[in-house]
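**Student:** Let me see the structure of the following:
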Amino acid sequence: MTERSRDDAATAGHTGPEPRWLSDAEQAAWLAYLHATTLLEDHLDRQLQRDAGMPHIYYALLVHLSEAPDGQLRMTELAQQAKITRSRLSHAVARLEKNGWVRREECPSDKRGQLAVLTEAGFETLRQAAPGHVAAVRAAIFDRLTPEQTERFGEACRIIAQGLQPAGADLPWLR
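**Tutor:** Down below sits the predicted model:
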């Protein structure tokens, strides 16, 4: 927001304490972050669609399942790990089931719960998609950063994530 638009916003019916506007440096960093993350998500999604016939979120779900014991997770836990709502997860898992990459099973310890289970076909699809995806991530991010920048980038991301997930936070995937 420019200085002029800040002044306009402040006089346009705003009540309460004066907002803490972003400094020019903060505004530039914020816009760079938005630009980079939008481009990155689009880049990774297009690469996975082209090379593996799936959107980035499906790849992420297969990865979470592949890393889980016995390749299975409760649907609620998978939603939490993927940071998506249970409704969006249910739709995604239905598509993964249709492709034969995942199946749902009743949870033996809780008859109301369901498990998402990675199938052999899903694991094979993931195995084939992983090299291209890793290459796309490497080319988009890590080949452009020095080791020191990579360390600072990781640290900044961890700090931001920790601040956005405090204990007891009302996050959509926890509802």
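**Student:** CA atoms for contacts and neighbours, from now on please.
**Tutor:** Will do.
**Student:** For Glu3, give its distance to Pro55.
**Tutor:** Distance, Glu3 to Pro55, using Cα to Cα, to the nearest Å: 40 Å.
**Student:** So between these two, which is more surrounded?
**Tutor:** Pro55 (17 against 11; other Cα atoms under 10 Å).
**Student:** Now for the more buried one: which residues touch it?
**Tutor:** Asp45, Arg46, Leu48, Gln49 (Cα atoms under 8 Å, 6 or more residues apart in numbering).
**Student:** Relative to Leu126, which of those is nearest.
**Tutor:** Proximity of those to Leu126 (Cα to Cα) peaks at Leu48, which lies at 10.6 Å.
**Student:** what about that closest one, distance to Met54?
**Tutor:** Taking Cα to Cα, one finds Leu48 at 6 Å from Met54.
**Student:** Same question for Arg103.
**Tutor:** Distance from Arg103 to Met54, by Cα to Cα: 17 Å.
**Student:** Now show me the structure for the sequence below, then we'll compare the two:
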Amino acid sequence: MDEPRWLDQDEMAAWRGFVAASNLLNRRLERQLKDDSGLSHTQYEILVHLSAAPEGSLRMTELADRLITSKSGLTYQVTQLEKAGLVSRRSCPSDVRGIFADLTEQGREAVRNAAPGHLAMVRELLIDVLSREQLAVLADGLGEVSRRLRADERA
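**Tutor:** Model prediction:
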């Protein structure tokens, strides 16, 4: 068995900073959305993706891919949104196994109402804390990590 490649001091600082910041950020965003709109962060992201899609509709498989979540986890969240009247589901006419998630008018209103507070919190906790240069490095570095991980999943 090969000896592990231990992290040096700079690598460990980057790793610990990433883990701490992402966990703290997620916790604060989750709390803000729950308090302000009654939505989980995942539910909010579902509504955002549907609102940006043509006619407010996406196949569940495509929605799961965009959210980087399991189909079963997505099904649970969409069921909760459906119970709240924010999303509806329908069968795909060309594929009996395919299901579409459709944003309802109540769902559009929910995402419009939740977006300003969520955006303000994202700005306060992340965007406005970093310089333009830091944002560019962050976007470039995490973008590369995401591209590689997605490519590995598809391989």
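**Student:** Overlay them and tell me the TM-score.
**Tutor:** The TM-score (TM-score structural alignment, normalised by the length of structure 2) is 0.97; 155 aligned residues with a Cα RMSD of 1.1 Å.
**Student:** follow-up on the earlier one: between Leu48 and Met54 of structure 1, tell me which one has more neighbours.
**Tutor:** Shown here are Leu48 of structure 1 and Met54; by other Cα under 10 Å, Leu48 has more neighbours (22 against 18).
**Student:** doesn't Ala60 make contact with that one?
**Tutor:** No - the criterion here is Cα atoms under 8 Å, and Leu48 of structure 1 misses it with Ala60 at 10.7 Å.
**Student:** Specify the helix with the largest residue count in structure 2.
**Tutor:** helix 9-37 (DSSP state H).
**Student:** Aligned to Glu77 of structure 1, what sits in structure 2?
**Tutor:** In structure 2, the residue matched to Glu77 of structure 1 (TM-score structural alignment) is Glu62.
**Student:** quick one: that match and Asp2 of structure 2, what's the gap?
**Tutor:** 39 Å.
**Student:** which of those two has more neighbours?
**Tutor:** When Glu62 of structure 2 and Asp2 are compared on other Cα under 10 Å, the one with more neighbours turns out to be Glu62, at 12 against 4.
**Student:** residue in structure 2 matching Lys98 of structure 1?
**Tutor:** Alignment note: Lys98 of structure 1 maps to Lys83 in structure 2; criterion TM-score structural alignment.
**Student:** could you measure the residue in structure 2 that Asp24 of structure 1 lines up against against Val145 of structure 2, distance?
**Tutor:** Asp24 of structure 1 maps onto Gln9 in structure 2 when the alignment is built from TM-score structural alignment. For Gln9 of structure 2, the distance to Val145 of structure 2 equals 20 Å [Cα to Cα].
**Student:** Who has more neighbours out of those two?
**Tutor:** A direct count of neighbours by other Cα under 10 Å for Gln9 of structure 2 and Val145 places Val145 higher, at 12 against 9.
**Student:** May I have the residues that are in contact with Phe100 of structure 2?
**Tutor:** Ser57, Leu58, Arg59, Met60, Arg89, Arg90, Ser91, Cys92.
**Student:** Against Cys92 of structure 2, how distant is it?
**Tutor:** Taking Cα to Cα, one finds Phe100 of structure 2 at 6 Å from Cys92 of structure 2.
**Student:** Thanks a lot, catch you later.
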